[in-house]
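**Q** I'd like to go over a predicted model; first the sequence, then the structure.
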Amino acid sequence: MSFNASSSSQPTKSVNEGLDSSDNIFSYLLTLTPDELNLLYGHTWTCKAVFRFLPDIAKQYVMRMLLCGSINSQQIAMDIPKKLTNLSGYLDSNGAKKGREQDQEAILQEVRDAHENAFSQLLKYRIISKTSNSDFTLNRYFQDTFRNLVTSVPSAQAPTTSHSSSHKRKEQEPETSISEENMDELEPKKKKRKKHKTKEIGAEFLQEYSKRKWENVLLYLVGTAAESEQTFSGNVNELLKYSQLIKKSDTVRITNEGFQFLLQETKVQVWKLLKHYLETSGQRNQVKNEILNFIFELGFLDVGKEYSSKDLTSTQKSLLVDFNDLGIIYLHRDKKKKIKDKYFFPTPLAKSLTVSMSTSYDLISSFGSHNSINNGYIIVETNYRVYAYTNSPLQIALLSLFIFPEYRLPNMVVGLITRSTIREALKNGISAHQILQFLRLNAHPQMRLKKPVIPDTVSDQILLWEKERNRVIKTTSVVYDKFTNVSELNATVDYARRQGALLWHSEEKMMMVCKREFHGLMKEFISSQYSR
């Protein structure tokens, strides 16, 4: 049986869907060159994260090749079961019943597809490569790093060199005499350095902090960020401009891409900004693979625990302030409200950066532009009136993109969907489909009981308002008239049609209209055919 990198079988478990999604950190690895990826596989955290999201069968093959480095293609063929009796390792506890009820060949094909998918993933991420004799070899960089990780003794169980040497020194040193102690007392005493006390912060606080920080980024795009929260680091400001979400002149203005960005899911928004951050790393003199490795590392750290930045590289230390502004980590402030970056706390958002995209950001309370199903807050009536049970500035700002707010109550906003508000939203680059999707995703639980969720009268009218804008298409054109007879007009029309330049013609009015970019050709043709 042959294994190709182009195969597209589905993973055996939904947790592995994260590798195939186009909007996560793993998809970015596919854009790296082989040298960049090999350099990245020299880091422990990257290898751990990639291994964690491989299909189960792929993990088995990695572990089998870890010490020997390669596997024979004939051995792989033996691993794939030929009969249903060999499927005990693939079926659940009621596998026998499942085998009787389902077609045996279909089950066997499912297992073959699982093997095919496993090797497809391993080849795609260059964890293995195929040799000339069709054997498979494990990536040397991945093998060295992961083998050291698996075979090394955890540092908590092995005494450090400094600890054992100091212990021996204490045993060998003689007791200090009284006179020496008295001499020490005469020496000026050095000021003892205050020992840092390890702190812990509650997960709820960090969750609210990351939510507030990320919402502030979105509010900044909308132009309604709180005065005290408008200051981002220079890198984050440049990042928002580079991503073409805003443009700066006298004031900050959101672009068409920015409007569309606001209506996307939070998990997509976070990763899009991080991709732009990686693309611009060279401009900030940062090492791309160190940024990626730090993101992978954050996925393994405990939320609420304090971590020192002492062992971070210079690139990773420069990330701390920027990631603090994005709500990915939390940094302490001193009494003067100045950020201290000696220690940092990962937030739930940091933990979610390397989880499967099938596991939504709902695990950190689904903040941002979308709420979880149980927390929907929008009711849309057939008379185009919208009731939003929220006091979130971000959610209100998002609704204001396509509704006219009429009333503002402590915990509710009442607005109206009108032709002018929808046309304004369409002008800013938001499509009717995006508006309807936003309303469905954030619909109140009572609204979800109805089918369809959004009344047909409202959804159909929004789509019709969008089609209104597409009835007339502007095209820069040139008018040709004053033809002496119909045959001249028809000959010119035929030539223009063959060139793809014709827009309109009329024998009654003896005139024709062509696209502006073909004016040179048309002028040359008319001059050569009808010059007098």
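**A** Perfect, I can see it now.
**Q** can we go C-alpha only for contacts and neighbour counts from here?
**A** Will do.
**Q** which residues does Phe345 contact?
**A** 201, 303-307, 329-331 (CA atoms under 8 Å, 6 or more residues apart in numbering).
**Q** swap the cut-off to 7 Å and go again
**A** Listed by CA atoms under 7 Å, 6 or more residues apart in numbering, the contact set of Phe345 reads 303-307, 329-331.
**Q** now do the SS call for Leu332.
**A** I think there's a mix-up here, since residue 332 is His and not Leu. Taking DSSP: H, G, I helix; E, B strand; the rest coil as the rule, one finds His332 in the strand state.
**Q** can you get me a residue count around it?
**A** Using other CA atoms under 10 Å, His332 is surrounded by 15 other residues.
**Q** which one is it nearest to, not counting chain neighbours?
**A** The shortest distance from His332 to any non-neighbouring residue, by CA to CA, 6 or more residues apart in numbering, is to Lys340 (5.5 Å).
**Q** list the buried ones in stretch 404-422?
**A** By neighbour count on 16 or more other CA atoms under 10 Å, the buried set for stretch 404-422 is 404-405, 412-419, 421-422.
**Q** hold the first one in mind and look at this next one:
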Amino acid sequence: MPQVRIVARNFMDMVASLPASKLDKLYDNSFICEAILRSLPPLAKKYVLQLLYIDGPVTAKLLEEWVIPDGVSKHKVAIDRLIQLRVLSETLDRKKEATYRLNPTFQINLQKHILHGGILPREPMPSNVTVRLPSLEDLDAYAVQQWECFLLHLINSAEAEKSTNISSSMMKVFQRCLLSQKDDREPPKLTESGFQFLLMETSAQLWYIIREYISNSEEHGVDTADLIAFLLELSFHVTGEAYNVNTLTDVQRRIIKDLADLGLVKLQQGRKESWFIPTKLATNLSISLADSSSRKQGFVVVETNFRMYAYSTSKLHCEILRLFSRIEYQLPNLIVGSITKESLNKAFESGITSEQIISFLQQNAHPRVAEKIPSVPENVTDQIRLWESDLNRVEMDPAHLYDEFPSRDVFEAACDFAREYGGLLWENSKKMRLVVKPLPPSRNSHHHCAIATTIAQQLQPTWANLAHHKEFPSRSVISLVQLEEYLQVLEFLGHNTAKSVRVDVENSQIWTPAASEQRLRTRTLQRSKIIFRFFTLRSFKMYTALQKIHKDRDAEPTEFEETVAQALFDLENTNQEIKSDLRDLYINSAMQIDVSGSKKAVAIHVPYRLRKSFRKIHPRLVRELEKKFSGKEVVFIATRRILRPPKKGSAIKRPRTRTLTAVHEAMLEDIVYPAEISGKRIRYRLDGSKIMKVFLDPKAKNDTENKLETFAGVYRKLSGKDVVFEFPITEA
């Protein structure tokens, strides 16, 4: 799972990271000094005000005396913060004791601001010029709407495209901070960082965008100090008042247009002049993170059954909830959904973590449930964490498995070469199998070709030439069927040339694309991962069959099971209708059952977890297999295990699905599929034996009427019980 994380810092954290020269330049502005003072922790503010009119340095011991013993930790935090912002400078006196002194530029400008106070960065426009100013409520609604449109644009919502246009400079900010990736042929898409960004608080999102905007502007020649100074000046403007755009510089005008996209200001045009109106988002820029994280109105209610109700009219809220939940209903003021494993796995793959989802649900909890502890049910939060941990239990590393060796000498030679090369991971001398690890791309091809050549030298001359010259033998050695099967195996293994070649049936050659579209003799074994399976025609055919059957405990398949597996493999490569569905399917076992007289049936056991996949193609697959087995009726049964009853007094309980009765009942449903069982009746004979009569749904009568005898014979063979299948008689 991706480990991408966004570190959200507030505006003052970014200011503290500026070089010393730029910080000193910022402190030439008295409004910046006041903004810095506002952002400081309470104890740091106290230190600044007490040192404001002290011209000389103050010892560290004196500052420590201003703090009670319980506040030592807060004292260290305050001092560190002041030093980071270069408000305090630390030096050593003659006795080599630490002393602190206020930054002279900061001290002088803050003194002037306190003495003269009440001066605004610029005067608002007279009311007779601006007659259509929005109210504070309308301005707040505008800021929220702009910010939501901005976030909807990140999700690539069609509604956002219609409602707003984001400037090109802001789009560069998105690309810079990895909120969206843009390809020339594809629309912008959210990255892993972008998904995490959407779950942040509004204040953290704003600070993150502003920080990236400043970094992007610096690369285009805009002075960082001037840009930060202008942003902090905005926090001293009065919310709802209009300010003339003509009082701004050309750079500041471009900045104002970008800030309008974020909802920090609102631009209005009059008959002769234009003005901007700051919103609460702009006036809160200089407030510290702790002060700005006030409780916002929540809207989400999560129940213990994983149902989720969001009382909101915001399209943004709906899109954010869709990231990690399944939306079922969307009413004008209510969003109904549920948290499922599938929706969460999709979120985890996008880079969202379980803690971010839980934090989002807790921070946006409805007031009625926010007062409860916990606001989100514990079983929901625990299950979200468990589903995330399921994805991190096993780490997958690529490897290559080789088997089907023609002799033990060849197997030992391959093991020695792989061991000498340092790529041997596992070997089984009894079954002649080995697993090697892949090397870097530059060496991987050479590694496998060397192993293939080493083994091929000990084989027939024809196959040795095949490995060395990487060409197909003549028609007398390899048939057209082998050529076609060879290409199918190449495609199955992901060979880089399998999708660009085809067989010329008439001349027993292979076509490859060329600039002049000429017919060429192929050289396809440049990355020969399958030479081990291509030693002889027999071993190659065994490979095609063995991949469609997985026996329990690696038991050897019978001759009939190999025939069934080969039939499935042939269908996968020749029948385009079910080719894709059969690709990942395999069987556990197969057997031929005598039904009555000369009539026989084929019973195929499939893995229990693949039973639904087999049922999707059941009618088509049965029809094709019955053609291959000369009309023998085919039945698919899921493999189930019966457990013995636990001993008396044992704490271990046997699942109901593993009892003899439950397995036989489930087996009965598999045998009659696609017909459904509509009723059962058990009758006892005079001798004490019993017979079960099963009634099938009449809807499947046309497809299964001729197979009732087969169903009974297969069930008798597998369970030892007699059963009679009938269709209920309906009155005309």
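**A** Perfect, I can see it now. Only a predicted model underlies this, so the values are computations on that prediction, with no experimental measurement involved.
**Q** what is the subsequent helix or strand relative to the longest strand along the first structure?
**A** In the first structure, taking DSSP state E as the definition, the longest strand is strand 339-346. Counting by DSSP states H and E, the next helix or strand C-terminal to strand 339-346 of the first structure is helix 348-351.
**Q** Provide the aligned range in the second structure for that following helix.
**A** Using TM-score structural alignment, helix 348-351 of the first structure lines up with residues 280-283 of the second structure.
**Q** by how much does that stretch deviate from the first structure on average?
**A** With mean CA distance after the TM-score superposition for the first structure, stretch 280-283 of the second structure departs from the first structure by a mean of 1.2 Å once superposed.
**Q** and the contacts of that stretch?
**A** 234-237, 239, 264-265.
**Q** same thing but 8 Å
**A** By CA under 8 Å, 6+ apart, the list of residues contacting stretch 280-283 of the second structure reads 140, 143, 231, 234-239, 263-265.
**Q** pull out the buried positions in the longest strand of the first structure.
**A** Buried-residue list, strand 339-346 of the first structure, by 16+ other CA under 10 Å: 341, 343-346.
**Q** format these as TSV; extra columns: distance to Thr315 of the first structure.
**A** Shown next, in TSV, are the buried residues of strand 339-346 of the first structure (distance: CA to CA, whole Å):
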residue	distance to Thr315 of the first structure
Asp341	13
Tyr343	16
Phe344	15
Phe345	18
Pro346	17
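**Q** any idea how far the longest strand of the first structure is from the chain center?
**A** 24 Å (CA atoms, centre = their mean, to the nearest Å).
**Q** can you find the partner of Gln268 of the second structure in the first structure?
**A** So, by TM-score structural alignment, Gln268 of the second structure is matched to His332.
**Q** so who does its match touch?
**A** Counted by CA under 8 Å, 6+ apart, His332 of the first structure has contacts 339-341, 343-344.
**Q** overlap between those and the second structure?
**A** Among these, the contacts conserved in the second structure (both residues aligned by TM-score structural alignment, their matches' CA atoms under 8 Å) are 343-344.
**Q** mind putting the contacts of His332 of the first structure in JSON lines, distance to Arg448 of the first structure included?
**A** Formatted as JSON lines, the contacts of His332 of the first structure follow (distance: CA to CA, whole Å):
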{"residue": "Ile339", "distance to Arg448 of the first structure": "44"}
{"residue": "Lys340", "distance to Arg448 of the first structure": "46"}
{"residue": "Asp341", "distance to Arg448 of the first structure": "46"}
{"residue": "Tyr343", "distance to Arg448 of the first structure": "45"}
{"residue": "Phe344", "distance to Arg448 of the first structure": "41"}
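**Q** and which of the contacts of His332 of the first structure is nearest Ser27 of the first structure?
**A** Of all the contacts of His332 of the first structure, Ser27 of the first structure sits closest to Phe344, with 27.4 Å by CA to CA.
**Q** dump the residue contacts of the closest one.
**A** Phe344 of the first structure touches 306-309, 320, 329-332, counting by CA under 8 Å, 6+ apart.
**Q** redo these as CSV? Include distance to Lys272 of the first structure.
**A** Output for the contacts of Phe344 of the first structure, formatted as CSV (distance: CA to CA, whole Å):
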residue, distance to Lys272 of the first structure
Glu306, 27
Tyr307, 26
Ser308, 28
Ser309, 26
Leu320, 19
Ile329, 18
Tyr330, 21
Leu331, 23
His332, 27
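**Q** from these, which single one is nearest Gln109 of the first structure?
**A** Nearest member of the contacts of Phe344 of the first structure to Gln109 of the first structure, counting by CA to CA, is Ile329, at 45.1 Å.
**Q** and the closest residue to that closest one other than its chain neighbours, how close does it get to Ser459 of the first structure?
**A** Spatial nearest neighbour of Ile329 of the first structure, excluding adjacent residues (CA to CA, 6+ apart): Pro346 at 4.5 Å. Per CA to CA, to the nearest Å, Pro346 of the first structure is found 42 Å from Ser459 of the first structure.
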